[in-house]
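Peer 1: only the shape, not the letters, is given here:
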């Protein structure tokens, strides 16, 4: 997951209010319930020591969600009386919650949000394609491509002239697939979509898939649907969830392979808070792996003003010249570190056989 959208949170000092609002339940009394939720969460923050202006900003922001159609929820990050960032969630948070702490509590976003919770759905046939943007707030048309219209259909005979005709049919298919792939790549780049879904017959999907640029190959999913049919919201969510699980499994496999020493005894992966914190301090993390239920994710570490000022022991920071070290959760401190160094992060499964990092915290390194 690309965490660049979190940069605004680390341009200001803490403490921060981090609030996760569940909007997945919709009833006749939703507006009243969300107003009560706003009061409760603002009161919870006040009890944790948050200032009155920030509590008021959070309460107002939640009350404004009273009639929100968002199917899952929203995260709110506020300080000094202002909501600095409020990304929509791509999955329900399982209840609303609020935290007041030195750093914004961003680690849950690895499971609950996408940096751009939008995907492009391409409905493909031999004549061209229609593009549709699908996000948390609905869908909208995103353009279409019309390729060559003739000839498009093959025949079943061995006559030489007919075989020549069939070759022309193949050429038209290949030409149209290339045009669709080019237009789809432009659409994805302009919208910043995190996923491209190809819908259509297997041959047409595969032809377009093979012609998409390499940068998109790990952002593509395929779905077979009948002619003229459209993906339902549940279809899109299922495909997105399957895609994300597959990506997480691939990253975990890379981690397991990198954890094994090479011929010189060096590894390209580390696990456990002390080792990952050291790698963060040295800007060596290429991708952070977090299992949200891991016991070490909640472990307290010491941080300084700069993102790479993170240590297990307070004295390690004072030795480096930090005069006012503060404590923070390990997962939040490490997320801040990877955001500021341009690294990525991924949530990994927890099953014992999956080989998840020790304590729920690991990292692939930029160099051994």
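Peer 2: In hand now; what should we look at? As the structure is a prediction and not an experimental result, all values here were calculated from the model.
Peer 1: drop to CA atoms for contacts and neighbour counts, all remaining ones
Peer 2: Will do.
Peer 1: so how far is residue 166 from residue 53?
Peer 2: Counting by Cα to Cα, to the nearest Å, the gap from residue 53 to residue 166 is 72 Å.
Peer 1: the two: who's more crowded?
Peer 2: Counting neighbours by other Cα atoms under 10 Å for residue 53 and for residue 166 shows that residue 166 has the greater number, 19 against 14.
Peer 1: what secondary structure does that one sit in?
Peer 2: Following DSSP: H, G, I helix; E, B strand; the rest coil, we place residue 166 in the helix state.
Peer 1: for the residue at minimal distance from the centre of the chain, give me its contacts.
Peer 2: For the chain, residue 114 is the residue whose C-alpha lies nearest the centre (Cα atoms, centre = their mean; 3.1 Å). Counting by Cα atoms under 8 Å, 6 or more residues apart in numbering, residue 114 makes contact with 1, 89, 90, 194.
Peer 1: so where does it fall, helix or strand?
Peer 2: In this structure, residue 114 is located outside every helix and strand according to DSSP states H and E.
Peer 1: what separation is there between it and residue 80?
Peer 2: In terms of Cα to Cα, residue 114 sits 26 Å off from residue 80.
Peer 1: ditto for residue 172
Peer 2: Look at residue 172 and residue 80: by Cα to Cα, they are 61 Å apart.
Peer 1: what of residue 257?
Peer 2: For residue 257, the distance to residue 80 equals 45 Å [Cα to Cα].
Peer 1: who's more crowded, those two?
Peer 2: residue 80 (19 against 13).
Peer 1: now do the SS call for the nearest residue to that one once chain neighbours are set aside.
Peer 2: Closest residue to residue 80 apart from its sequence neighbours, by Cα to Cα, 6 or more residues apart in numbering: residue 54 at 5.6 Å. State at residue 54, reduced to three classes by three-state DSSP: helix.
Peer 1: before we move on, what about residue 122?
Peer 2: Secondary structure, three-state DSSP: residue 122 is strand.
Peer 1: quick one, helices of the chain?
Peer 2: Counting by DSSP state H, one finds helices in the chain at the ranges 30-47, 52-63, 109-112, 160-191, 202-211, 233-259, 273-281, 314-319, 330-340.
Peer 1: any idea how far the closest residue to residue 201 other than its chain neighbours lies from residue 124?
Peer 2: The shortest distance from residue 201 to any non-neighbouring residue, by Cα to Cα, 6+ apart, is to residue 224 (6.1 Å). Going from residue 224 to residue 124 by Cα to Cα gives 10 Å.
Peer 1: adding another structure so you can compare the two:
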């Protein structure tokens, strides 16, 4: 997963407020529930020394995702009296969190965005219009793209069209061109098809070879319509992508395993990971899920200012450093600031010492 969406958080120095909040709208009085959670967040931030202007900026954004139905949350970041970033969370946090510190606490956010599986969803229905004179058959098309699982509550804009059935072959040609563009531009790895079987089959038959291996045809020909603000075919995608990594991530993990087999001391564990991030040598930061980082790290202003002890940074001539209690925040900033990617893998699938490892861009041995 690329981390460029975090860039606004690192464009200005801290301190910064980081909040994860349950903003679900599936209860009896969601606005009241959100307000109560926000009240507790405000009190926590005040006790940590956050200024009122910054707290107010964050509070104004809390619950602003009213267009999203069902359970979900928000990750909110504010500094110097202004909102810096607001992202939707596909799952509500079990408990609201609020932190005021020098680095944004982005770990809960990136864990909910990973693995960022790129896909397209297409839903096709046949409908008959009842009009004076008999009406006509039409094809109703919904087409949406996204990166799972963040797209559960933040999908790309949906294309919705209704066309006469006789014009479907021409419309199918246009849709296939859009799908090819997604594969070539966004790296789409799965194209999920559902709806009227005959219409879906006609699309598959007309598809170029490069798309056919990516098609996933759902057995249920009549999936339910999505709730407001949520992904097309959400329930079906959840089952399809459960435990699945993008091919790009799998390839990188294979390369990492080769590096670990030769020189584990350079790629596995917190010591090796910190040393590689210091040098800007990391192609991908790898985290086990669940994350269990309890060790504090020392950091400075730059992303590569990262160490296990203050003496290491002092040796580099840094005058201002601090102990960062959230190791994940320091590791993610270092990865994002050195253009490294993030891979999150289940611990039972790939156990890693300290739960953290790195894929190196190059090796010196």
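Peer 2: Received the coordinates, thanks. Keep in mind the model is a prediction, meaning the values are calculated, not measured.
Peer 1: what lines up with the residue nearest to residue 201 of the first structure in the second structure?
Peer 2: Taking TM-score structural alignment, the alignment pairs residue 224 of the first structure with residue 218 from the second structure.
Peer 1: gap between that match and residue 200 of the second structure?
Peer 2: With Cα to Cα as the criterion, residue 218 of the second structure and residue 200 of the second structure are 10 Å apart.
Peer 1: do the same with residue 320 of the second structure
Peer 2: Distance from residue 320 of the second structure to residue 200 of the second structure, by Cα to Cα: 61 Å.
Peer 1: same drill for these two, tell me which one is more crowded.
Peer 2: Between residue 320 of the second structure and residue 200, residue 200 has the larger neighbour count (other Cα under 10 Å), namely 20 against 10.
Peer 1: next up, the contacts around that one.
Peer 2: If a contact means Cα under 8 Å, 6+ apart, then residue 200 of the second structure has 124, 193, 194 as its contacts.
Peer 1: make sure the first one is actually in contact with residue 194.
Peer 2: Yes - contact criterion Cα atoms under 8 Å: residue 124 of the second structure and residue 194 qualify, at 6.4 Å.
Peer 1: let me see the contact set for the residue nearest to residue 80 of the first structure.
Peer 2: With Cα under 8 Å, 6+ apart, residue 54 of the first structure has these contacts: 17, 78, 79, 80, 81, 82, 83.
Peer 1: still touching in the second structure? Go through those.
Peer 2: Compared against the second structure with both residues aligned by TM-score structural alignment, their matches' Cα atoms under 8 Å, the contacts of residue 54 of the first structure retain 17, 78, 79, 80, 81, 82, 83.
Peer 1: what about those residues, which one has the most neighbours?
Peer 2: residue 17 (31 neighbours).
Peer 1: so it touches residue 101, yeah?
Peer 2: Yes - Residue 17 of the first structure lies in contact with residue 101 (Cα under 8 Å); the separation is 6.8 Å.
Peer 1: picking up where we left off before, now the buried members of the contacts of residue 200 of the second structure.
Peer 2: When the contacts of residue 200 of the second structure are checked for burial by 16 or more other Cα atoms under 10 Å, the buried set is 124, 193, 194.
Peer 1: can you lay out those as TSV showing distance to residue 268 of the second structure?
Peer 2: Listed next are these as TSV, based on distance: Cα to Cα, whole Å:
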residue	distance to residue 268 of the second structure
124	47
193	40
194	42
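Peer 1: of the residues you listed, closest to residue 362 of the second structure?
Peer 2: Ranked by distance to residue 362 of the second structure (Cα to Cα), those are led by residue 193 at 40.2 Å.
Peer 1: contacting residues around that closest one?
Peer 2: 121, 122, 123, 124, 200, 215, 216, 217, 218.
Peer 1: aligned counterpart of the first one in the first structure, please.
Peer 2: Pairing criterion TM-score structural alignment: the partner of residue 121 of the second structure within the first structure is identified as residue 121.
Peer 1: against residue 91 of the first structure, how distant is that match?
Peer 2: Taking Cα to Cα, one finds residue 121 of the first structure at 20 Å from residue 91 of the first structure.
Peer 1: equivalent analysis for residue 305 of the first structure, please.
Peer 2: Applying Cα to Cα, the value for residue 305 of the first structure to residue 91 of the first structure is 32 Å.
Peer 1: who has more neighbours, the two?
Peer 2: Set residue 305 of the first structure next to residue 91 and count neighbours by other Cα under 10 Å: residue 91 wins out with 20 against 16.
Peer 1: close enough to count as contact, that one and residue 75?
Peer 2: No - the criterion here is Cα under 8 Å, and residue 91 of the first structure misses it with residue 75 at 11.2 Å.
Peer 1: closest one of the buried ones among the contacts of residue 200 of the second structure to residue 5 of the second structure?
Peer 2: When those are compared against residue 5 of the second structure (criterion: Cα to Cα), the nearest one is residue 193, at 28.8 Å.
Peer 1: give me the spatial nearest neighbour of whatever residue of the first structure lines up with residue 339 of the second structure, chain neighbours excluded.
Peer 2: Matched by TM-score structural alignment, residue 339 of the second structure corresponds to residue 342 in the first structure. In space, and not counting its chain neighbours, residue 342 of the first structure is closest to residue 4: 7.3 Å by Cα to Cα, 6+ apart.
Peer 1: quick one: contacts for that neighbour?
Peer 2: Residue 4 of the first structure sits in contact with 115, 339, 342, where contact means Cα under 8 Å, 6+ apart.
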